[in-house]
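[1] next comes the sequence, and after it the predicted model I'd like to discuss.
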Amino acid sequence: MQNGSQEDGFNLPSAAVMRPLGAEAIIVQVLISVFLYVDLLMVFTFFRKEVFHGVTRYIFFAHVLLCDCTFLVLSDVLLLLSYMRIVMPTSLCILLCAVAYNLNVATPLTLTAMSVERYVSICMPLRHAELSTPQRAAHGILLIQALASVLMLVVLASVTAVMPLAFYLSRRICSTEMLQVRRWQTNLINGVSQVYFLLMALTICFCYVRIMKVARTASGNDRSATNKGRRTVILHGLQLLLSLIQLWCPFVENAVLQIDLYMFVYWRYFDYVTFILAPRCLVPLVYGLRDETFMAALKHYALFGCRTNNKLAPVKKERVLVTRT
C-alpha cells in the first residue's frame, strides 16, 4: 500500500509540500484559544475550591471540561498537521485517533450522566443524597470511560483486521479516513455510533420530560421560576443535541467524500465548527456561568482576586425545581 493511496483521506502523497494556514484554519485557532481559556479557567476554579469536590454535578462538569480541553488540543493538532500536509508515523496517528474517538464520545456520555443526576435530584429528592455521592460519581466516570472505549476498540480491531504490518511502519498524513479502507469498517463504526446516539437520546428525552413535568407542577403560579426552568432545559437540550449530532457526522462525511473531495473538506470544516466546537462552547454557558456559586468563584480567579468576595455561598441543594443548575 503506497503512501499516495486514498487511505490517507485526502489522496495526498506523503511528500506533499507544506502549505501555510488559510483564513478558515486561523478562525478555528482563534475559537479554540477562546474556548480553551474559558474551560481551563473553570477547571482551575473547580480544583481550587474544595466546596465543589463533594457535589456530583460539579465532578461530572469537571470531567466534561477535562475531556473537552484534551479533545480540542488533540483535534486541533491533527487538523493543523493535516491542513499543512505534514506526515507522521502511522502507528502514532492510530494512537491519537483512538484517543480522539474516546474523548469525542465521553463528552455526550457525561452529559447524559448529568441529565440522570438532575433527574434524580428533582424527581427523587429523598434518594438524591444516597445516590449522588463523590464515590458514585467516580464510579460513574469509570463507567463512562469504559463505554466510550467501546468505539475506540471497534476502530482498533477493524484496523488490525485489514492492515498489513507495513502499514504501521509507514508515514502518512493523519486522518480518521486512513483507518477506514473497507466499507464494512465504515458501516461498523457508524452502526456503533448510532447505538450510542439512540441510547443517549432516549435517556435524555426521558429525563427532561420528567423534569419539566415536576418543574411545572412545583412552580405553580410562579411564572418566573417556571420560565427559568424552561430556559435551562432548552439550553441543556440544545447542547446535548449538538453533542449527539456529531455522532452522525462521520456517516454524512463519508457520503460526501464519495461525491466530491473538495466538498468533503468544506463539509468537514462546517461539522467541526458547528457540532464539535459549538457544544464545547455551550458547556461553560450552561453548567458554569449560570451557576451562582461557581460563577462567584470563577469571577474571583478571572479577575485575579480583585474586587471580588472570596467567600462563596454554600452550594444550594435542589429540591424539586430546575432553576438551580
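    Sure, I can see it.
[2] use CA for all of it now, contacts and neighbours both
    Will do.
[3] how far away is the nearest residue to Ala98 once chain neighbours are set aside from Tyr262?
    Once flanking residues are discounted, Ala98 sits nearest to Met152: 5.3 Å by Cα to Cα, 6 or more residues apart in numbering. Per Cα to Cα, to the nearest Å, Met152 is found 28 Å from Tyr262.
[4] so who does Leu247 touch?
    Ser193, Gln194, Phe197 (Cα atoms under 8 Å, 6 or more residues apart in numbering).
[5] now a ChimeraX select for only the buried ones of those residues.
    Filtering the contacts of Leu247 down to the buried ones (16 or more other Cα atoms under 10 Å) takes a single ChimeraX command:
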select :193,194,197
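[6] turn the contacts of Leu247 into TSV, including secondary structure.
    Listed next are these as TSV, based on DSSP: H, G, I helix; E, B strand; the rest coil:
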residue	secondary structure
Ser193	helix
Gln194	helix
Phe197	helix
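[7] I'd like the contacts of Leu247 as a markdown table, with distance to Ile245 appended.
    Compiled in a markdown table, the contacts of Leu247 are given as follows (distance: Cα to Cα, whole Å):
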| residue | distance to Ile245 |
| --- | --- |
| Ser193 | 10 |
| Gln194 | 10 |
| Phe197 | 8 |
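[8] okay, now the one to match up with it:
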Amino acid sequence: LNYLNVLTELSRSLLGKMTLVQVLVGIFLYVNCLMIFTFLNKAVFREDTRYILFAQTLFVDSAVMVLTDVLMILSLYQYRIHMIPCIILCTISSTFTICTPLILVAMCLERYVAICMPLRHADISTSRNRCFGFLFIWGISSIVPLFTLIAYLVVVPSAALFTYALCSAELMLGEEWLAQTRAIIFQILFLFMIIIIVFTYIKIMIAARAASSENKKSTKKSLRTVILHAFQLFLCIVRFLTPYIEMPFWKVDFLVFHNVRFSNFIVFIIAPRCLSPLIYGLRDEKFFLFLKHNAVYGLTAFCQLYSMKGK
C-alpha cells in the first residue's frame, strides 16, 4: 500500500511538472509565431539582415522547443520508439541546438559592422552574403551531429538499429570516447564563439566612447544587446553540458533523472530562448509597434469570431 501511495504521489508530481512545462512551451510558441508573422507581414523587416537573423532564431528556437518537448514527453511516459527515427530526431534536434548560438554570434557581428563600419554595412549586408552566411551557419551546425551520428552507426551493432528504446540523446553517447570527443569539439567551437563576442563587445564599447551624442544612445543599446547575447551564449553552452549532467542519473534513479531534466529544460532551454523575443521583440521600438498591432488585431478578431459563434 505504501508503495502504491508513493507511486501515485510521484505520478502526480511528474504530471504537475509536465503541465507547467506545456503551459510555458505553449506561451513561448504563441509569442514566437506572432513575431514570425510580424516579420513576414512587413517587407521592411524581410530586407534587413538584423531582422532576418532574428526570424531565423525564432524558427530554430521553436523547432528546438517542440523536438525537445516531444522527446521529454516520450521519456516521461516510458514510450519506446524505433531506434532509426529516434537517432534522426536526436540528430535534427542537436543541429538546431547548435545553430542557435551561431546565429547569436552572427547577430553580434552584424551589430559590430553596423556600429563600427556604418559606411560598409550596406555593402556587406547583401542578400548574396546573407545566403553564404546562412549556409556557413548550417554547415557548422551540422558537423557535430553528423560526426556523432556516423560514429554511433559505426560502433553500434546493426541489430540494435531495429530495436525499440526510450529516445534520448544519451543513447548515442554510450561510448566514452564518443562522448569525450563530442565534448571537446563543443569546447573548441564555443571558445571561438566567445572570442568573437568578446571582440565585438570591445569594439562596440570603443565606438560608444568615441560616438557623438546623437549616436551614443544607439551605440549603447547595441552594446547592451551584445551583453544579452553573451548571456544567451553562456546558457546555450551550459545546455550542451546537460546530457553529461543527466547521464549519471539515467540508469540509476528514474525520478531524480526526470527532476534534473525538468530543471534543465526550464533553465537552459526555455529561459535563453525567451531572451531573443525580449531583445528584439520588446526592446526594438519599430518591431514592437507592429507586433503590438498584430497582437491587438488578432485578439480583436478572435473575440469577434467567438461572439459570432455565441450568437
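    Structure's in. What do you need? As the structure is a computational prediction, the values presented were derived from the model and not from experiment.
[9] Provide the TM-score value for the superposition.
    Once the chains are overlaid, their TM-score stands at 0.85 when taken by TM-score structural alignment, normalised by the length of the second structure; 290 aligned residues with a Cα RMSD of 2.5 Å.
[10] between Met152 and Tyr262 of the first structure, tell me which one has more neighbours.
    Using other Cα atoms under 10 Å as the criterion, Met152 of the first structure and Tyr262 rank with Met152 on top: 20 against 12.
[11] hang on, isn't that one packed against Asn102?
    Yes. With contacts counted by Cα atoms under 8 Å, Met152 of the first structure reaches Asn102, the gap being 5.8 Å.
[12] tell me the counterpart of Ser94 of the second structure in the first structure.
    Aligned counterpart of Ser94 of the second structure in the first structure: Tyr101 (TM-score structural alignment).
[13] so what's that match closest to, chain neighbours aside?
    Met152 (5.7 Å).
[14] for the alignment partner in the second structure of the residue nearest to Ala98 of the first structure, list the residues it contacts.
    Applying TM-score structural alignment, one finds that Met152 of the first structure aligns to Pro145 in the second structure. Counting by Cα under 8 Å, 6+ apart, Pro145 of the second structure touches Thr91, Ile92, Ser94, Thr95.
[15] so the closest residue to the second one other than its chain neighbours, which state does it fall into?
    This points to Ile92 of the second structure. In this structure, Ile92 of the second structure finds its nearest non-sequential neighbour in Pro145, 7.7 Å apart by Cα to Cα, 6+ apart. Following three-state DSSP, Pro145 of the second structure is assigned to helix.
[16] ditto for Phe234 of the second structure
    Three-state call for Phe234 of the second structure (three-state DSSP): helix.
[17] quick one: map it onto the first structure.
    In the first structure, the residue paired with Phe234 of the second structure is Leu241, using TM-score structural alignment.
[18] can you tell me the centre-most residue of the second structure?
    The centre of the second structure sits closest to Asp61, judged by Cα atoms, centre = their mean, with a distance of 3.7 Å.
[19] which part of the first structure matches the helix or strand where that residue lies?
    Applying DSSP states H and E as the criterion places Asp61 of the second structure in helix 49-76. Alignment note (TM-score structural alignment): helix 49-76 of the second structure is matched to residues 56-83 of the first structure.
[20] report the distance from the matching stretch to the chain centre.
    Centroid separation between stretch 56-83 of the first structure and its chain, computed with Cα atoms, centre = their mean, to the nearest Å, is 7 Å.
[21] mean shift between that stretch and the second structure?
    Comparing stretch 56-83 of the first structure with its match in the second structure after superposition yields a mean distance of 0.7 Å (mean Cα distance after the TM-score superposition for the first structure).
[22] near Gln145 of the first structure, how many other residues are there?
    Using other Cα under 10 Å: Gln145 of the first structure sits among 18 other residues.
[23] swap in Asp260 of the first structure?
    10.
[24] with Arg223 of the first structure instead?
    Applying other Cα under 10 Å, we find 11 residues neighbouring Arg223 of the first structure.
[25] circling back: measure how the helix or strand where the match of Ser94 of the second structure lies sits relative to helix 56-83, angle-wise.
    Assigned by DSSP H and E, Tyr101 of the first structure belongs to helix 90-123. Angle of helix 90-123 of the first structure versus helix 56-83, following axes from the mean of the first three to the mean of the last three Cα atoms, to 10 degrees, is 150 degrees.
[26] got the buried residues for helix 90-123 of the first structure?
    Using 16+ other Cα under 10 Å as the burial criterion, the residues of helix 90-123 of the first structure that qualify are 90, 93-94, 96-123.
[27] stretch 36-48 of the second structure too?
    Those would be Ile36, Thr38, Phe39, Phe45, for stretch 36-48 of the second structure by 16+ other Cα under 10 Å.
[28] residues making contact with that stretch?
    Tyr51, Ile52, Ala55, Leu58, Phe59, Phe287, Phe290, Leu291, Asn294.
[29] just these now: which is nearest Val23 of the second structure?
    Leu58 (18.3 Å; Cα to Cα).
[30] from Phe132 of the second structure, how far out is that closest one?
    The value you get for Leu58 of the second structure to Phe132 of the second structure, if Cα to Cα is used, is 20 Å.
[31] which residues in the stretch 201-325 of the first structure form helices?
    Applying DSSP state H, counting those that start in this stretch to the stretch 201-325 of the first structure gives helices spanning 223-245, 249-259, 261-271, 278-284, 292-302.
[32] distance from the second one to the second structure after superposition?
    Read it as helix 249-259 of the first structure. Counting by mean Cα distance after the TM-score superposition for the first structure, helix 249-259 of the first structure comes out at 4.7 Å.
[33] and that helix, what other elements does it pack with?
    Where contact means 3 or more Cα pairs under 8 Å, 6 or more residues apart in numbering; DSSP states H and E, helix 249-259 of the first structure is packed against helix 183-219, helix 261-271.
[34] can you give me the buried ones in that helix?
    Under 16+ other Cα under 10 Å, the buried positions of helix 249-259 of the first structure are Cys249, Pro250, Phe251, Glu253, Asn254, Val256, Leu257.
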